[in-house]
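Colleague: Dropping the sequence and predicted coords here.
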Amino acid sequence: MATNITWHHNLTHDERKQLVKQNGATLWFTGLSASGKSTVACALERKLLEQEIQSYRLDGDNIRFGLNKDLGFSEHDRNENIRRISEVSKLFADSCVISLASFISPYKKDRDAARKLHEEAKLPFIEVYVDVPLSVAEERDPKGLYKKAREGLIKNFTGIDDPYEAPENPEIHLNTHEQSVEQCVDFIIAYLKKEKIVV
């Protein structure tokens, strides 16, 4: 636990918002592996940037190459993975960037903690549930992970031998087996406009 530290800031959040002419927020994409989280988040990031809306995608795999490379996939390590990303995404949102956090994040308590962290900072937190039946995720299986999990080669795999606790009241609920990527992106942007996060 760090002691003798002080939070330093030069600008208030409202001052920064006026200067960069944009709101910050965190969109938290959660769902099974192969549900389409990263695919939708990538397409959304591109569309936002094309509209000159600053955004950045924090992807589950990418983060484990650096910031979280010391973490495995036990429940404890998954908790710590999401805790760290919650803090990083909050910093992005505070800087008036739209953070697109794409993580399986299977445990409700971890997602609730991420939400609380943003709410305490008065920053928008939008849970995006990327929903597909397990059978569809297994059929897609672009990395071959479900096959390995079924063969016992991967332990603690979400949806197979570890649980996925689906969101009960997400702000956005996508069904990627029924909606195209473009439809999902348009749906999210419409929500962001309605909430006045983007114009």
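Modeller: Perfect, I can see it now. If you're wondering where the values come from, they're calculated on a predicted model, not measured in any experiment.
Colleague: Please count neighbours and contacts with C-alpha atoms only from this point.
Modeller: OK.
Colleague: Spit out the contact partners of the closest residue to Gly60 other than its chain neighbours.
Modeller: Nearest non-adjacent residue to Gly60, counting by CA to CA, 6 or more residues apart in numbering: Phe103, 4.9 Å away. Phe103 makes contact with Trp28, Phe29, Thr30, Gly31, Lys37, Asp59, Gly60, Ile82 under the criterion CA atoms under 8 Å, 6 or more residues apart in numbering.
Colleague: and which of those is nearest to Glu127?
Modeller: Trp28 (4.8 Å; CA to CA).
Colleague: Can you say which helix or strand has that closest one in it?
Modeller: strand 25-30 (DSSP states H and E).
Colleague: Run through who's touching that strand.
Modeller: So strand 25-30 is contacted by 37, 41, 89-90, 92-94, 96-106, 123-130, 197 (CA under 8 Å, 6+ apart).
Colleague: Just the ones of these in strands?
Modeller: Ile98, Ser99, Leu100, Ala101, Ser102, Phe125, Ile126, Glu127, Val128, Tyr129, Val130 (DSSP state E).
Colleague: Check the secondary structure at His45 for me.
Modeller: If you look again at residue 45, you'll see it is Glu, not His. Three-state call for Glu45 (DSSP: H, G, I helix; E, B strand; the rest coil): helix.
Colleague: Comparison target, given below:
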Amino acid sequence: MDQEKNLFAPIFKVTKEKRRVLHGHNSMIIWFTGLSGSGKTTLANELEEILNSKGISTYILDGDNIRQGLNSDLGFSQVDRKENIRRIGEVAKLFVESGIVVLVTFISPFASERKLVRDMVDKDEFIEVYVNCSLEECEKRDPKGLYQRAKKGEIKEFTGISSPYEVPENPEIILETSKNSIKECTESLYEYLKRFL
């Protein structure tokens, strides 16, 4: 508490609005949530390519690369998972302040944690994308072999196997990756996003 008394929010002359003018578009968090193997990173990669071709400044924050660096000190307990999402939310908020569209691909299984990040930014600056893919299909894909390892007990607290996933109740958009191609899903997402950019 004493530390908070010594902290003051700095006032910068270059605002978020001025940075957006410089970039020529709005900034926001596009938050991809879904089970491991549902297609979050693949969709973000495809979307980023489209946005880049339209002159939109972007960056992808992915669960794997963040855990190898910024969050390398965190495990997969409920407490560590919550801190993982809190930290990435704070980083994503900085990207929004910088005038950039940030694509975040995290399983983020709990609704309360996704809401925590949503509440960090202004209205219309957080777009929740639910990448809906059945557990059975994700297990079939299993690109990293994680489901098999989780079933053998080699990975504890694994979402969908030994830890729950709370399906978003009101996401901005749902992409059905077990029913539609990555191209179809990406095009649908881009069409939806155009009104906010």
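Modeller: Looks like it came in fine. Bear in mind the structure is a predicted one, so any value in this text is a computation, not a measurement.
Colleague: For the two chains, what TM-score is obtained?
Modeller: The TM-score (TM-score structural alignment, normalised by the length of the second structure) is 0.94; 194 aligned residues with a CA RMSD of 1.2 Å.
Colleague: Give me the buried stretch members for the strand holding Trp28 of the first structure, please.
Modeller: Ala25, Thr26, Leu27, Trp28, Phe29, Thr30 (16 or more other CA atoms under 10 Å).
Colleague: which bit of the second structure covers that strand?
Modeller: Aligning strand 25-30 of the first structure against the second structure (TM-score structural alignment) gives residues 28-33.
Colleague: do stretch 86-102 of the first structure as well
Modeller: Mapped onto the second structure using TM-score structural alignment, stretch 86-102 of the first structure spans residues 89-105.
Colleague: Could I get the buried residue list for that stretch?
Modeller: Quick answer for stretch 89-105 of the second structure (16+ other CA under 10 Å): 89, 92-93, 95-105.
Colleague: so, if you compare the residues you listed, which one comes nearest to Leu51 of the second structure?
Modeller: Nearest to Leu51 of the second structure among those is Val101, at 9.1 Å by CA to CA.
Colleague: I'd like the contacts of Phe103 of the first structure as CSV, with distance to Lys116 of the first structure appended.
Modeller: Putting the contacts of Phe103 of the first structure into CSV (distance: CA to CA, whole Å) gives the following:
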residue, distance to Lys116 of the first structure
Trp28, 13
Phe29, 16
Thr30, 16
Gly31, 20
Lys37, 22
Asp59, 21
Gly60, 20
Ile82, 13
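Colleague: could you measure Val97 of the first structure against His13 of the first structure, distance?
Modeller: 11 Å (CA to CA, to the nearest Å).
Colleague: For stretch 45-58 of the first structure, buried residues please.
Modeller: Glu45, Arg46, Lys47, Leu48, Ile53, Gln54, Ser55, Tyr56, Arg57, Leu58.
Colleague: so where in the second structure does it end up aligned?
Modeller: Counting by TM-score structural alignment, stretch 45-58 of the first structure corresponds to 48-61 in the second structure.
Colleague: for the first structure, what's the longest helix?
Modeller: The longest helix of the first structure (DSSP state H) is helix 75-94.
Colleague: That helix vs the second structure, average offset?
Modeller: On superposition with the second structure, the mean distance recorded for helix 75-94 of the first structure (mean CA distance after the TM-score superposition for the first structure) is 0.6 Å.
Colleague: got the buried residues for whatever helix or strand Ile66 of the second structure lives in?
Modeller: Using DSSP H and E, Ile66 of the second structure sits within helix 63-67. By 16+ other CA under 10 Å, the buried positions in helix 63-67 of the second structure come out as Gly63.
Colleague: And for stretch 162-169 of the second structure?
Modeller: For stretch 162-169 of the second structure, burial by neighbour count (16+ other CA under 10 Å) applies to Tyr165, Val167, Pro168.
Colleague: Need the contact partners of that stretch.
Modeller: Residues outside stretch 162-169 of the second structure that contact it (CA under 8 Å, 6+ apart) are Leu35, Pro109, Phe110, Ala111, Tyr130, Ala150, Lys156, Glu157, Thr159.
Colleague: End to end on it, go ahead and measure it.
Modeller: 22 Å.
Colleague: Contact partners for Glu138 of the first structure?
Modeller: Ala34, Tyr146, Lys147.
Colleague: show me the contacts for the residue nearest the centre of the first structure.
Modeller: Centroid check for the first structure by CA atoms, centre = their mean gives Ala101 as the closest residue, at 2.5 Å. By CA under 8 Å, 6+ apart, the contact list for Ala101 of the first structure reads Thr26, Leu27, Trp28, Phe29, Arg57, Leu58, Asp59, Gly60, Ile85, Ser89.
Colleague: Out of the residues you listed, the closest to His173 of the first structure would be?
Modeller: Nearest to His173 of the first structure among the contacts of Ala101 of the first structure: Phe29, at 9.8 Å, using CA to CA.
Colleague: Quickly note the distance from that closest one to Ile53 of the first structure.
Modeller: Applying CA to CA, one obtains 19 Å for the distance of Phe29 of the first structure from Ile53 of the first structure.
Colleague: What of Asp131 of the first structure?
Modeller: Counting by CA to CA, the gap from Asp131 of the first structure to Ile53 of the first structure is 26 Å.
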